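Engineer: no sequence on this one, just coordinates:
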């Protein structure tokens, strides 16, 4: 039955066109934005996961930036420790020279005194961002090295620690002279013209003890450098993995969307033509009433 009041064919064609236009609009949005899940309404589960992981990834990147600051602190401390070991080795060499009876111990002391001043300068200059691990009485220092999310959803920042109290060259520096710490006894070495060989041997033992402790300190700093370097590489890989995982959830497949766009545009043209045909059927009724 054909009705002049209700055109069911046109209604059906119009509904089809509306659906096609909606699909076309969604596809165009995905093509223009690059996301298949841009809002919560697109896919609640994937949107929620991606939002959380993107937030965690930003925190991880911030931790990596902080790790860079920490690495600079460790490198600064290690450079100072290397220089201090070199200076103390020079003091050791001067003491060996002083063991020769014909040497002028007063002149040798002038050189040792300058090396002691250099040790204080080395430690005092080993500061980065206002923090000095070579002059401190703090129990330990820490370096931010990561950000993790526990299984229960709680988050925390992880750190690597360095025992400053044990490994610092000096506890304090006053009037450009260091005291306490690993080099406390080295700073008391004083040669005079009447210094005996027994006293020189005691000074040598003092220097050897200091070198041994500084070697341990340098080893601890070296181990921390390795930890920081490994964590930096791991953080970069982890960030890339998180980004790739989120991409699989929310990024649009541009090849697929392009193919869909072409197909839907063709469907739209056919739907428009179908609607036009359906609308023209009522006009065809007029031929029934022509004489």
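Structural biologist: That came in fine, so what should we check first? Quick caveat: nothing in here was measured; it's all calculated off a predicted structure.
Engineer: please make it C-alpha for all contacts and neighbour counts, starting now.
Structural biologist: Will do.
Engineer: please list all residues in contact with the residue nearest the centre of the chain.
Structural biologist: For the chain, the residue nearest the mean C-alpha position is residue 64 (0.9 Å; C-alpha atoms, centre = their mean). Under the criterion of C-alpha atoms under 8 Å, 6 or more residues apart in numbering, the contact list for residue 64 reads 145, 146, 232, 235, 236.
Engineer: remind me what the host helix or strand of the second one packs against, helices and strands.
Structural biologist: In the assignment (DSSP states H and E), residue 146 maps to strand 141-149. Packing contacts for strand 141-149, counted by 3 or more C-alpha pairs under 8 Å, 6 or more residues apart in numbering; DSSP states H and E, involve helix 44-98, strand 155-162, helix 197-250.
Engineer: helix/strand/coil for residue 13?
Structural biologist: Look at residue 13: counting by DSSP: H, G, I helix; E, B strand; the rest coil, its state is helix.
Engineer: and for residue 103?
Structural biologist: coil.
Engineer: okay, now it: neighbour count?
Structural biologist: 12 (other C-alpha atoms under 10 Å).
Engineer: burial count for residue 262?
Structural biologist: Other residues close to residue 262 by other C-alpha under 10 Å number 12.
Engineer: helix, strand or coil for residue 184?
Structural biologist: coil.
Engineer: contact partners for it?
Structural biologist: 169, 170, 178 are the contacts of residue 184 under C-alpha under 8 Å, 6+ apart.
Engineer: and what of residue 128?
Structural biologist: 72, 73, 76 are the contacts of residue 128 under C-alpha under 8 Å, 6+ apart.
Engineer: go again with 7 Å.
Structural biologist: Applying C-alpha atoms under 7 Å, 6 or more residues apart in numbering to residue 128 gives the contacts 73, 76.
Engineer: what's near enough to touch the closest residue to residue 140 other than its chain neighbours?
Structural biologist: Counting by C-alpha to C-alpha, 6 or more residues apart in numbering, residue 163 is the residue found nearest to residue 140 once chain neighbours are left out, at 4.2 Å. By C-alpha under 7 Å, 6+ apart, the contact set of residue 163 is 139, 140, 141.
Engineer: then residue 179?
Structural biologist: Each residue near residue 179 by C-alpha under 7 Å, 6+ apart is listed here: 170, 171, 172, 173.
Engineer: one more pass at 6 Å, please.
Structural biologist: 170, 172 (C-alpha atoms under 6 Å, 6 or more residues apart in numbering).
Engineer: try this one side by side with the last:
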């Protein structure tokens, strides 16, 4: 049936055109935006995942910036620590040189003074963005410095920021800004006061019934004996003795003497010395004095080899200036190892930050790629679809035109 009121063919053609126009509009939107899923209405699940991952990626970008800042702080401290290692090694070398007989200790101390000033200069200069990891107030306990390391979302959806921690304490800080105002000593590696633990004894070998054994006895220094009134020194063969008329001492080292007795402290003990009329034995009952954590009055930063006598006195017992200098070398070497250890810790953190920066850069790229797989449009496919829809649109318009012209054909039936 042909009707001029209801054009079924035109309606069908119009519906087809509307469908093609809608598809064409969607395709054009994908081509122009490059996105297959641009809004939640396109694909709610994919849009939700992509939006969350983009947010996490933005957070990772901030983490990468924070890592750069933290890395700069660590690198500044590390570079300064490396310089400090060189300076402390030089101080140690100067101390070793001071053990040589006849050297001018005052001249050497002048060089050490300059090196000590350099230590302070390096430490004060090792600041980045207002933070200095080489000197801090640790009088109240350790201080923790943190560097943002990563942004993490766990399986339950909870997010957290992970950090790389570095503890400032007596094993990592060079100078304690909370140093005691009276003594000037702090808890840092370079400004902590040296504590001496030891004895003023010396080990000698005695023979009892032909069997040798090592015994620790109290040792005396040459300076100590010379301070005794009426002390005289005499050499008999290869042996040198000193006596004040009451006590007699035998030299067993260049600067060490042991006390003798005329009564054998052990039955069968061999004679240690004979003055031509009297036999003398090592007085094994004269035991050494033990010293524990004696404050000797110097640190790496303020040690002075021109005042070894005071240091020897602070060590307690019968210690010589040579003993004081030897202990000073040992202490500086000990603190040098502490500086090296702290430098190693900073180097490890620096390497970890570099690795984390590389990982976050790769992770960011991976997330971008993953989001793209979910929401990006395939431009080859979309361009092909766009061409096809444009052709379909033209055909639909042509079809609608033909359907509308059918009604006009009815007029020919009424013409004469």
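Structural biologist: The structure has been received and is ready for your questions. Since we're looking at a predicted model, the values are computed, not measured.
Engineer: TM-score for these two?
Structural biologist: With the length set by TM-score structural alignment, normalised by the length of structure 1, the two chains reach a TM-score of 0.96; 290 aligned residues with a C-alpha RMSD of 1.6 Å.
Engineer: and residue 258 of structure 1, what pairs with it in structure 2?
Structural biologist: Aligned counterpart of residue 258 of structure 1 in structure 2: residue 383 (TM-score structural alignment).
Engineer: which residue is the nearest non-sequential neighbour of that match?
Structural biologist: For residue 383 of structure 2, the spatially nearest residue (C-alpha to C-alpha, 6+ apart) is residue 31, at 7.2 Å.
Engineer: and that neighbour, how many residues sit next to it?
Structural biologist: 19.
Engineer: against residue 38 of structure 2, how distant is it?
Structural biologist: 11 Å (C-alpha to C-alpha, to the nearest Å).
Engineer: now residue 273 of structure 2
Structural biologist: In terms of C-alpha to C-alpha, residue 273 of structure 2 sits 104 Å off from residue 38 of structure 2.
Engineer: average offset of stretch 197-215 of structure 1 relative to structure 2?
Structural biologist: Here stretch 197-215 of structure 1, set against structure 2 after superposition, deviates by a mean of 1.0 Å using mean C-alpha distance after the TM-score superposition for structure 1.
Engineer: contacts for that stretch, please.
Structural biologist: residue 182.
Engineer: which residues in structure 2 does that stretch align to?
Structural biologist: Going by TM-score structural alignment: stretch 197-215 of structure 1 matches residues 322-340.
Engineer: how far off centre is that stretch?
Structural biologist: How far stretch 322-340 of structure 2 lies from its chain's middle: 23 Å, per C-alpha atoms, centre = their mean, to the nearest Å.
Engineer: how about that stretch: buried residues?
Structural biologist: Residues of stretch 322-340 of structure 2 classed as buried: 322-325, 327-329, 331-333, 335-340 (neighbour count, 16 or more other C-alpha atoms under 10 Å).
Engineer: now the buried members of the contacts of residue 163 of structure 1.
Structural biologist: For the contacts of residue 163 of structure 1, buried by 16+ other C-alpha under 10 Å: residue 141.
Engineer: could you dump the contacts of residue 163 of structure 1 to JSON lines with distance to residue 286 of structure 1?
Structural biologist: Shown next, in JSON lines, are the contacts of residue 163 of structure 1 (distance: C-alpha to C-alpha, whole Å):
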{"residue": "139", "distance to residue 286 of structure 1": "100"}
{"residue": "140", "distance to residue 286 of structure 1": "97"}
{"residue": "141", "distance to residue 286 of structure 1": "94"}
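Engineer: hmm, which of the contacts of residue 163 of structure 1 are common to structure 2?
Structural biologist: Counting by both residues aligned by TM-score structural alignment, their matches' C-alpha atoms under 7 Å, the members of the contacts of residue 163 of structure 1 that carry over to structure 2 are 139, 140, 141.
Engineer: which single one of these is nearest to residue 58 of structure 1?
Structural biologist: residue 141 (24.9 Å; C-alpha to C-alpha).
Engineer: tell me which residues touch the closest one, please.
Structural biologist: Neighbours of residue 141 of structure 1 in contact, by C-alpha under 6 Å, 6+ apart: 161, 162.
Engineer: so what corresponds to it in structure 2?
Structural biologist: Match for residue 141 of structure 1 (TM-score structural alignment): residue 145.
Engineer: closest one to residue 109 of structure 1 out of the contacts of residue 184 of structure 1, please.
Structural biologist: Taking the contacts of residue 184 of structure 1 together and measuring to residue 109 of structure 1 by C-alpha to C-alpha, the closest member is residue 178, at 17.7 Å.
Engineer: quick check, that closest one in contact with residue 119.
Structural biologist: No. Look at residue 178 of structure 1 against residue 119 with C-alpha atoms under 6 Å: they stay out of range, at 7.9 Å.
Engineer: tell me which of these two has more neighbours.
Structural biologist: Neighbours were counted for residue 178 of structure 1 and for residue 119 using other C-alpha under 10 Å; residue 119 has more, 28 against 23.
Engineer: would you mind getting the average deviation of the one helix or strand that one maps to from structure 2?
Structural biologist: Using DSSP H and E, residue 119 of structure 1 sits in helix 105-125. Following the fit onto structure 2, the mean deviation recorded for helix 105-125 of structure 1 is 0.9 Å by mean C-alpha distance after the TM-score superposition for structure 1.
Engineer: ok, residue 241 of structure 2 - how many residues close by?
Structural biologist: Residue 241 of structure 2 is flanked by 20 other residues according to other C-alpha under 10 Å.
Engineer: could you list every residue that touches it?
Structural biologist: Listed by C-alpha under 6 Å, 6+ apart, the contact set of residue 241 of structure 2 reads 233, 234, 249, 250.
Engineer: now with 8 Å?
Structural biologist: 233, 234, 235, 248, 249, 250, 251.
Engineer: what do we get in structure 1 for residue 4 of structure 2?
Structural biologist: Match for residue 4 of structure 2 (TM-score structural alignment): residue 4.
Engineer: how many neighbouring residues does residue 287 of structure 1 have?
Structural biologist: 8.
Engineer: is the counterpart of it in structure 2 part of a helix or strand, or is it coil?
Structural biologist: With TM-score structural alignment as the criterion, the equivalent of residue 287 of structure 1 in structure 2 is residue 412. Assigned with three-state DSSP, residue 412 of structure 2 falls in the helix class.
Engineer: still on that earlier bit, need the counterpart of the residue nearest to residue 140 of structure 1 in structure 2.
Structural biologist: Alignment note: residue 163 of structure 1 maps to residue 167 in structure 2; criterion TM-score structural alignment.
Engineer: any idea how far that match is from residue 235 of structure 2?
Structural biologist: Per C-alpha to C-alpha, residue 167 of structure 2 is found 60 Å from residue 235 of structure 2.
Engineer: now residue 309 of structure 2
Structural biologist: Distance from residue 309 of structure 2 to residue 235 of structure 2, by C-alpha to C-alpha: 27 Å.
Engineer: same question, residue 107 of structure 2
Structural biologist: Relative to residue 235 of structure 2, and taking C-alpha to C-alpha, residue 107 of structure 2 is found at 36 Å.
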